[in-house]
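Colleague: My questions are about this predicted structure, shown below with the sequence.
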Amino acid sequence: MTCNPNWAEVKDNLLHGQTASDRPDIVLRIFNANKDELINIKVKQQFIGEVQAYSYVFEHQKCGLHHVHLLLTLKQNSKLTTSNIVDECISAEILNPDTDPELHNIVIENMIHGPCGDWCKDGKGKCSKYFLKKFHDETRMDENGYPTYRRTDTGHDAASVVVTDANNSENVIHHDAIKNCIDTRYVSPFEACERIYCRSLQNKRHAVIRLPVHLPNQQIVTIGDAESEGAIRNALENETMVSLTQHEQLGQTQQHTLNGKQKDIVHTILNVALSNEEGLLKSCFYIDGPGGSGKT
């Protein structure tokens, strides 16, 4: 979702003569409110199905307004598994102005890429964003479930025209804002406000913690390009993480060192954690005790 300076909430709160760029504080507050509403629609209202987890991150751009990348992981019974289900949720076409005038205007004003130029072309002259997209009469999904959206050929909707003086090539101004800029850290007014307000630039649910365990002989080994044979052997033998078997043995050893009260606490918490009862899963435990009494 990209911030839109033409949002009615933004314009209504600007003073006479002000633009959205003059009030990054207002724009940010409205953008965050819309972001929260987007998550509410997708996650709590289950607009496209039940959400297992989500993660989002903000991006602030020098040449444009900020936006948020939102990744949703749907539960198995809500995944978009067929082309028909994808078409019900996602459209990659310019909609009919007669049947969907509001959405048609939004797409035309905010979601058209181009015309392509030096700003988006790679060294081979191709668009780095892979435009123009090929037309497809129907949505197709590959073996990994990645869709190629339906884009029917309805003819050209726009044309890019450049008018120059054929007899005078000197009136063409060659200006590249990217090549002429200074290689430095640029903080936009919007990102500066975000930092001042101490807002997090990312969030996720649920938090995922990588445990320092691995299956037998599946540990991560890092070897440099110029490493000697001895260094490679040492890297293979270096155990930066313990295996699941070692982890279980460590847990069993620690279990025997617990006293009666500590074992009762561990068993109580494990019974709740392994329970399928909804009421028990919402339980909260608070363990109180002086330092050195073995709470950890």
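Modeller: Right, received. Where do you want to start? Computed from a predicted model, the values in this text were never measured in an experiment.
Colleague: hey, let's count contacts and neighbours off CA atoms from now on
Modeller: Fine.
Colleague: Mind giving me the packing neighbours of the host helix or strand of residue 250?
Modeller: Remark: residue 250 resides in helix 244-256, with elements defined by DSSP states H and E. Secondary-structure packing of helix 244-256 (3 or more C-alpha pairs under 8 Å, 6 or more residues apart in numbering; DSSP states H and E): strand 213-214.
Colleague: Shouldn't residue 56 be within a helix?
Modeller: No. Counting by DSSP: H, G, I helix; E, B strand; the rest coil, one finds residue 56 to be strand, located in no helix.
Colleague: excluding its backbone neighbours, what's nearest it?
Modeller: residue 70 (4.3 Å; C-alpha to C-alpha, 6 or more residues apart in numbering).
Colleague: What's the first helix or strand after the helix or strand hosting that neighbour?
Modeller: Using DSSP H and E, residue 70 sits in strand 67-74. Per DSSP H and E, the first helix or strand lying C-terminal to strand 67-74 is helix 83-89.
Colleague: Show me which residues of that following helix are buried.
Modeller: Within helix 83-89, the residues that count as buried by 16 or more other C-alpha atoms under 10 Å are 83, 86.
Colleague: Quick one: name whatever helix or strand follows it.
Modeller: Next helix or strand after helix 83-89 toward the C-terminus (DSSP H and E): helix 101-110.
Colleague: how about that following helix: buried residues?
Modeller: By 16+ other C-alpha under 10 Å, the buried positions in helix 101-110 come out as residue 104.
Colleague: Next: stretch 265-273.
Modeller: Here stretch 265-273 shows residue 272 as buried, counting by 16+ other C-alpha under 10 Å.
Colleague: in which helix or strand would I find residue 10?
Modeller: Assigned by DSSP H and E, residue 10 falls in helix 8-12.
Colleague: Show me which residues of that helix are buried.
Modeller: 10, 11.
Colleague: Show me which parts of the helix ranked longest in the chain are buried, residue by residue.
Modeller: Counting residues, the longest helix in the chain under DSSP state H turns out to be helix 24-39. Neighbour-count burial for helix 24-39, counted by 16+ other C-alpha under 10 Å, picks out 24, 25, 26, 27, 28, 30, 31, 35, 38, 39.
Colleague: putting a second one here so we can go through both:
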Amino acid sequence: MEVSIDESLATGCNGIYTFRADGSIYHSIGSLLPNENSRPRREDIPSCKLIIKEQQPNQRQYNLPTASQIAAVIVDNECSYNLSSRDIIIQGIGGHLMNIQDIVGYYDPLQYPLLLPYGTYGWDTNSRNNDGSRVTCLNYYAYMLQIRENSSSLLLRGGRLLQQYVVDNYVKIETHRLRWIHTNQSNIRSDLYQGLQDCLNGGENNAGNVGHGIVLPSTFVGSPRDMYQRYQDAMTLVQTYGKPDLMITMTCNPNWHEIKEQLLLGKSPQDRPDLITRIFKIKFDEFKKDVVDRGVLGRVRSYSYVIEYQKRGLPHVHMLVIFDNIDKRREGMRVVSNNNDQVIIDNGWVVPYNPWLLLKYDCHINVEVCGGIKCVKYIYKYIHKGPDRVALELRNRQNCDEIQQYVDGRWIFPPEALWRIYSFEFSRMYPSVIRLQIHLPNEQLIRFNPEQSLGYILANDDNSKTMLTEFFKMNSNPTMVEKYLYREFPQHYAWIQSGKKWTRRRSQNKFVGRIYVVSPSEEVLPPYTFEPC
């Protein structure tokens, strides 16, 4: 770290010298390029280049960044099982070098001495609350990055150093979660119910020797499986309520007075990504109340939205709205103007906007009427395309690993990192879609602990119960007067996972059922087709 003597304080006074520290911590490795009469550190350094390549225009995940912000690119050049900690080396007082992990408490004060001048410990695996309960990495940094009344946080005054702190620690959070999923593959097994029966009849009683590992599940928000399932859920709403009527895009305005009045002199909105994140969340919540609850554009029957960034430095949201039949819009009529040359004017010439929304929210809000049915799949695939990515490296890989595909080339920058640290919703749809299992008799997928015996697993009746089997059981009851199709059942009954049973709904909330896709051309159905991740 570079330091300098502050002579304005030390000159003419008795006592110790005053040093001012500036900049970030770097490893002293000497010059990468060769000096005169010396060898270079690496022979290939002069020819090395790190290039972010822009992909095809239809691959918007790979757009080049346009904002001047500190970002992280999560890249793992090795196999997926090498989701190891970063290579961090420190030099002790005695001069010896040692490796440390980023999940130890003293990593933060060593990496960010300007933000933590008193050596405040960061999160580690032994962090506890006052009541002794364990504190997760996500909860710890969400607490550290809060805006508190009548309190001046040095962290939030860090400018670009704050950006680095936020991105660095979010990468720590997500890498820790991915590492846990990958290292616990052998602790969570799955197989068909009939497959376990066959193994037991064949003399195998050790559950650890059968079954398949669980890949990156859809419960991991933003994963390819998660985005695909959300797309299928959204198309189920289209099947139920019809095509969307409006596609609304709302973009954060960095010049909102709520952001400007909180900035220190000489600071820009980019120096406070926490303000950008929180103010946009508040504005969007009010926007949802106007559109959905108050019905300023019409009575809403269904909606879905996704928060995006696209490397522009500011969050924005895509929202698809389906109105009640009475409030549905009609296509605009073409107008022909004959002034010297014949010009045909249609909806393509119109800038879609709503003046009332623009005046109230003071930001870019695009309100566009959705066209024919052909564009429906494109719109839903567009808003569920997944997180931002960059193309840093091209290489052939023979083994396909879903976790490796997800972390390779992901682009993360401060507003997105803070949105995830604060646990704000990235997407939502209404009504909620209930995903329904489907399987052949005795071929339901079950999950089990490999430490248990096969006899114990098969003796547990709950392992043979699924949404489908209990649906047939409910309909076989002669006292049940109302008969519903399988996909209609979630509208009237709720599935209790802990008790493996359907119960009558008491709330007035709406739900839509969706059966997992099964191809009729598949003779043998793979286990993962029916996995309700």
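Modeller: Received it, and whenever you're ready, just let me know what you need. Keep in mind that what you see is a predicted model, and the values were worked out from it rather than measured.
Colleague: Any idea what the TM-score comes out to?
Modeller: Between these two chains, after superposing, the TM-score reads 0.44 (TM-score structural alignment, normalised by the length of structure 1); 171 aligned residues with a C-alpha RMSD of 5.1 Å.
Colleague: returning to what we had before: which other helices and strands does the longest helix of structure 1 contact?
Modeller: By 3+ C-alpha pairs under 8 Å, 6+ apart, helix 24-39 of structure 1 packs against helix 8-12, helix 189-196.
Colleague: Next, count neighbours for residue 405 of structure 2.
Modeller: By other C-alpha atoms under 10 Å, the residues close to residue 405 of structure 2 number 15.
Colleague: SS state for it?
Modeller: Assignment for residue 405 of structure 2 (three-state DSSP): helix.
Colleague: want to throw the helices and strands packed on helix 24-39 of structure 1 into CSV with distance to residue 273 of structure 1?
Modeller: Below are the helices and strands packed on helix 24-39 of structure 1 laid out as CSV (distance: least, C-alpha to C-alpha, whole Å):
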stretch, distance to residue 273 of structure 1
helix 8-12, 45
helix 189-196, 38
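Colleague: Nearest approach to residue 109 of structure 1 belongs to which of those helices?
Modeller: Of all those, it is helix 8-12 that lies closest to residue 109 of structure 1, at 15.0 Å by C-alpha to C-alpha.
Colleague: If we go by neighbour counts, what in the strand holding residue 70 of structure 1 is buried?
Modeller: 67, 68, 70, 72, 74.
Colleague: Which other helices and strands does it contact?
Modeller: strand 51-59.
Colleague: Buried residues in the strand it packs on, which are they?
Modeller: Those would be 51, 54, 56, 58, for strand 51-59 of structure 1 by 16+ other C-alpha under 10 Å.
Colleague: And for the first one, nearest residue in space, chain neighbours not counted?
Modeller: Yep, that's residue 51 of structure 1 we're talking about. residue 74 (4.4 Å).
Colleague: again, but for the last one
Modeller: Spatial nearest neighbour of residue 58 of structure 1, chain neighbours left out: residue 68 (4.5 Å); criterion: C-alpha to C-alpha, 6+ apart.
Colleague: angle of the longest helix of structure 1 against helix 189-196?
Modeller: Counting by axes from the mean of the first three to the mean of the last three C-alpha atoms, to 10 degrees, helix 24-39 of structure 1 lies at 80 degrees to helix 189-196.
Colleague: Give me the angle between helix 24-39 of structure 1 and strand 51-59.
Modeller: Orientation note: helix 24-39 of structure 1 sits at an angle of 160 degrees relative to strand 51-59 (the same axes, to 10 degrees).
Colleague: any idea of the angle helix 24-39 of structure 1 forms with strand 67-74?
Modeller: Taking the same axes, to 10 degrees, one finds that helix 24-39 of structure 1 is oriented at 10 degrees with respect to strand 67-74.
Colleague: ok, residue 305 of structure 2 touching residue 316?
Modeller: No. Residue 305 of structure 2 lies out of contact with residue 316 (C-alpha atoms under 8 Å); the separation is 10.4 Å.
Colleague: hang on, the earlier thing: from the buried residues of strand 51-59 of structure 1, which is closest to residue 86 of structure 1?
Modeller: Out of those, the member with the shortest distance to residue 86 of structure 1 (by C-alpha to C-alpha) is residue 51, at 16.0 Å.
Colleague: Please look at that closest one and residue 71 and confirm they touch.
Modeller: No. In this structure, residue 51 of structure 1 is not within contact of residue 71 by C-alpha under 8 Å, at 10.3 Å.
Colleague: Distance to residue 249 of structure 1 for the buried residues of helix 24-39 of structure 1 - can I get that in JSON lines?
Modeller: Output for the buried residues of helix 24-39 of structure 1, formatted as JSON lines (distance: C-alpha to C-alpha, whole Å):
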{"residue": "24", "distance to residue 249 of structure 1": "56"}
{"residue": "25", "distance to residue 249 of structure 1": "55"}
{"residue": "26", "distance to residue 249 of structure 1": "56"}
{"residue": "27", "distance to residue 249 of structure 1": "55"}
{"residue": "28", "distance to residue 249 of structure 1": "52"}
{"residue": "30", "distance to residue 249 of structure 1": "53"}
{"residue": "31", "distance to residue 249 of structure 1": "51"}
{"residue": "35", "distance to residue 249 of structure 1": "46"}
{"residue": "38", "distance to residue 249 of structure 1": "46"}
{"residue": "39", "distance to residue 249 of structure 1": "43"}
